[in-house]
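**Q** Everything below, folded, please.
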Amino acid sequence: MQAKNIKFNDAISETLFINLYFRALDNDEPDPILGDPFSRPVMQRIDYDFAKFKGGKFSKTGTVIRARFFDDEILDFARKNAGEKLVVVQVGAGLDTRPLRLEKQLPGALFYDLDLPDVIDLRGELVPKSALNFSLKASMFETAWMDELRARHEGAKFIFVLEGVAMYFSEPEISAFMRNLAQRFSGVVMLDLLSRFAASIEPKKHDVLRYIANPPKFKLGIDDERSLEAWDERIKLLKTGVMMDIRPEKWCLAAKIFRIFSKIKNSCKMCVYGLNLS
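**A** You can find the predicted model right below:
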């Protein structure tokens, strides 16, 4: 099959290639952090210069640590809610392979991939679907898809995953999104947050974004992850993972040195927030 040349309508969508590439590289390792055999076959069907990201040593490790953290938290939530109807919504799904990674461990769970129409169309061409995997073509900030899912799966527990998404939008946008979820669903939201220091870094100085033409800027920086609870009383922080504290032996030498500075060590956190959970 001829490799597909892809052009996106916005620069944020192009960042999905970064995640895809580093998941594939990680799986080539003898001791992978994530262990994703599905990403390389997808990557091989795309005509794109992935190798330009190879020097991004911080992102190479951080990307798969983040993916593994969310996978583990989804499975943990499922264990704690055994017997409940479970719906996993990937917000800004890109070319993520999570439904394929987790379908055997979550029999009966429904997976929805939410993204802009051009990205969802691309997923349909390149990423095999698991048995209970569906697509939603919409902006994450619309509410029609939320109302549709709530009506379609009344009484379900929902897991919303924003992986490498929130930092590209403003605080008013993300807070409105979280409030809209809190008004409708019971479950959890999982997302990664950059500190204000990390969000202030220009894309052209970022270890991988610099290789994207007209790279997107970071708009959201949060120093205190508990501050999101002030957005709505139904939102409660359940867990925080500091990215650079996880799998310390896997980080490059520069990261191991720089992490002694708290401003750098705490530059990225993965957080789990409860929605309407008692």
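**Q** rest of the way, CA atoms for contacts and neighbours
**A** Noted.
**Q** ok, residues contacting stretch 3-12?
**A** 14, 44-48, 118-119, 168, 212-216 (C-alpha atoms under 8 Å, 6 or more residues apart in numbering).
**Q** Strands - which of these land there?
**A** Cross-referencing those against strands under DSSP state E gives 46, 47.
**Q** Would you do the same for the sequence below? I want to compare the two.
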Amino acid sequence: MQTSKNKEKISFNNTVSETLLINLYFRAKENELKNPILKDEFSGEVVKKIDYDFSKFDKSKLSRVGTIIRAKFFDDELLKLNNENLVIVQVGAGLDTRPLRLENSFKNAYFYDLDLPDVINLRDNLIPKAKNNFYLSTSMLETAWMDELKSKHENAKFIFILEGVSMYFCQDDLKEFFINLASRFNGLIMADFMNKFAAYKFDNKHHDAMKHIKNAKFKFGIDDESEILAWDERIQFVKKGVMFDMHRKRWGLLGNIVRLFKRVRYSCVMYVFKIN
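**A** Okay, here's the model as predicted:
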């Protein structure tokens, strides 16, 4: 059994980065179930290496289901693609294990995990790399990494995944980021967005998971994909998935009651956009 002395001490330069531990823990717990929504045999091993009180999230039942559904949605959308000449970029990758989960299905694809330097260092210490898996240690708002990837994979189809990321950026920064991608790449952007009620009016103190993370505030939400499409004509809507409409049995009684309220039902929606 691994003792706390052998575990990795966690500290982040940005309080938002701590939220990556929520996603990691929920994936690990999900994989312990007999019939998990998402099969992830890797996250549990990572949790064991970290010196952190994950138990504070054990009662965050709705967030746990939502986090797993979101990850499953993006995995499934990727698996629908032809993996020839494909470059998959996880923006704000945290400790996500998607490259390991999907490497057997994407043997010819390249995976890039982008996050801030302290997070990438942690990732490098804790998670083995999949084949053709590379790290980008930088802010997503910089453009040098975009130009570097464009020159390395000139004719590739790019898939950018923002999982649990958009709500922590202000609209101006996120708009500029989307426009920078659309002006350089052909491919898809997959991202989840909170609605304006969840992002602006719902106090984090009442959120079942976020109440345990200090100073990580939600900054942005949308009520409709048209708000994103208005940013640039090169961004086109492909599809969306309403989190509360998926895997209804797993939400339990509470989840199926609160989803009756429209502003709760659409509090988190996963989108796929095309950029050309």
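**Q** How alike are these chains, TM-score-wise?
**A** TM-score for the superposed chains, counting by TM-score structural alignment, normalised by the length of the second structure: 0.97, backed by 271 aligned residues with a C-alpha RMSD of 0.9 Å.
**Q** ok so, going back, just name the closest of the contacts of stretch 3-12 of the first structure to residue 106 of the first structure, please.
**A** Within the contacts of stretch 3-12 of the first structure, proximity to residue 106 of the first structure (C-alpha to C-alpha) peaks at residue 119, which comes in at 25.1 Å.
**Q** That closest one contacts residue 13, correct?
**A** Yes: the pair residue 119 of the first structure and residue 13 qualifies as a contact (C-alpha atoms under 8 Å) at a distance of 7.3 Å.
**Q** Common neighbours of the two, please.
**A** Counting by C-alpha under 8 Å, 6+ apart, the residues touching both residue 119 of the first structure and residue 13 are residue 94.
**Q** mind checking which helix or strand residue 274 of the first structure is in?
**A** Assigned by DSSP states H and E, residue 274 of the first structure belongs to strand 268-275.
**Q** list the helices and strands that strand packs on?
**A** strand 187-194, strand 235-242 (3 or more C-alpha pairs under 8 Å, 6 or more residues apart in numbering; DSSP states H and E).
**Q** And that strand against the second structure, how far off on average?
**A** Superposing on the second structure and averaging over aligned pairs (mean C-alpha distance after the TM-score superposition for the first structure), strand 268-275 of the first structure comes out at 0.3 Å.
**Q** what angle separates that strand from strand 187-194?
**A** If you take axes from the mean of the first three to the mean of the last three C-alpha atoms, to 10 degrees, strand 268-275 of the first structure sits at 160 degrees to strand 187-194.
**Q** Now tell me what touches strand 268-275 of the first structure from outside.
**A** Here strand 268-275 of the first structure makes contact (C-alpha under 8 Å, 6+ apart) with 66, 69, 181-182, 185-195, 198, 225, 234-244.
**Q** repeat that for 6 Å
**A** For strand 268-275 of the first structure, the external contacting residues (C-alpha atoms under 6 Å, 6 or more residues apart in numbering) are 182, 186-194, 234-243.
**Q** Could you do stretch 18-35 of the second structure as well?
**A** Contacts for stretch 18-35 of the second structure (C-alpha under 6 Å, 6+ apart): 36, 39, 40, 43, 44, 64, 94.
**Q** now the residues you listed: which count as buried?
**A** 39, 40, 43, 44, 64, 94 (16 or more other C-alpha atoms under 10 Å).
**Q** Can you tell me the SS state at the residue in the first structure that the second one lines up against?
**A** So that's residue 40 of the second structure. In the first structure, the residue matched to residue 40 of the second structure (TM-score structural alignment) is residue 36. Secondary structure state of residue 36 of the first structure, per DSSP: H, G, I helix; E, B strand; the rest coil, is coil.
**Q** neighbours around the nearest residue to residue 36 of the first structure once chain neighbours are set aside, how many?
**A** Nearest residue to residue 36 of the first structure in three dimensions, chain neighbours excluded: residue 27, at 5.6 Å (C-alpha to C-alpha, 6 or more residues apart in numbering). Neighbour count for residue 27 of the first structure, taken as other C-alpha atoms under 10 Å: 19.
**Q** can I get the contacts of stretch 3-12 of the first structure in a markdown table with neighbour count?
**A** A markdown table is the format used below for those (neighbours: other C-alpha atoms under 10 Å):
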| residue | neighbour count |
| --- | --- |
| 14 | 20 |
| 44 | 16 |
| 45 | 16 |
| 46 | 16 |
| 47 | 12 |
| 48 | 15 |
| 118 | 14 |
| 119 | 21 |
| 168 | 16 |
| 212 | 17 |
| 213 | 10 |
| 214 | 13 |
| 215 | 19 |
| 216 | 21 |
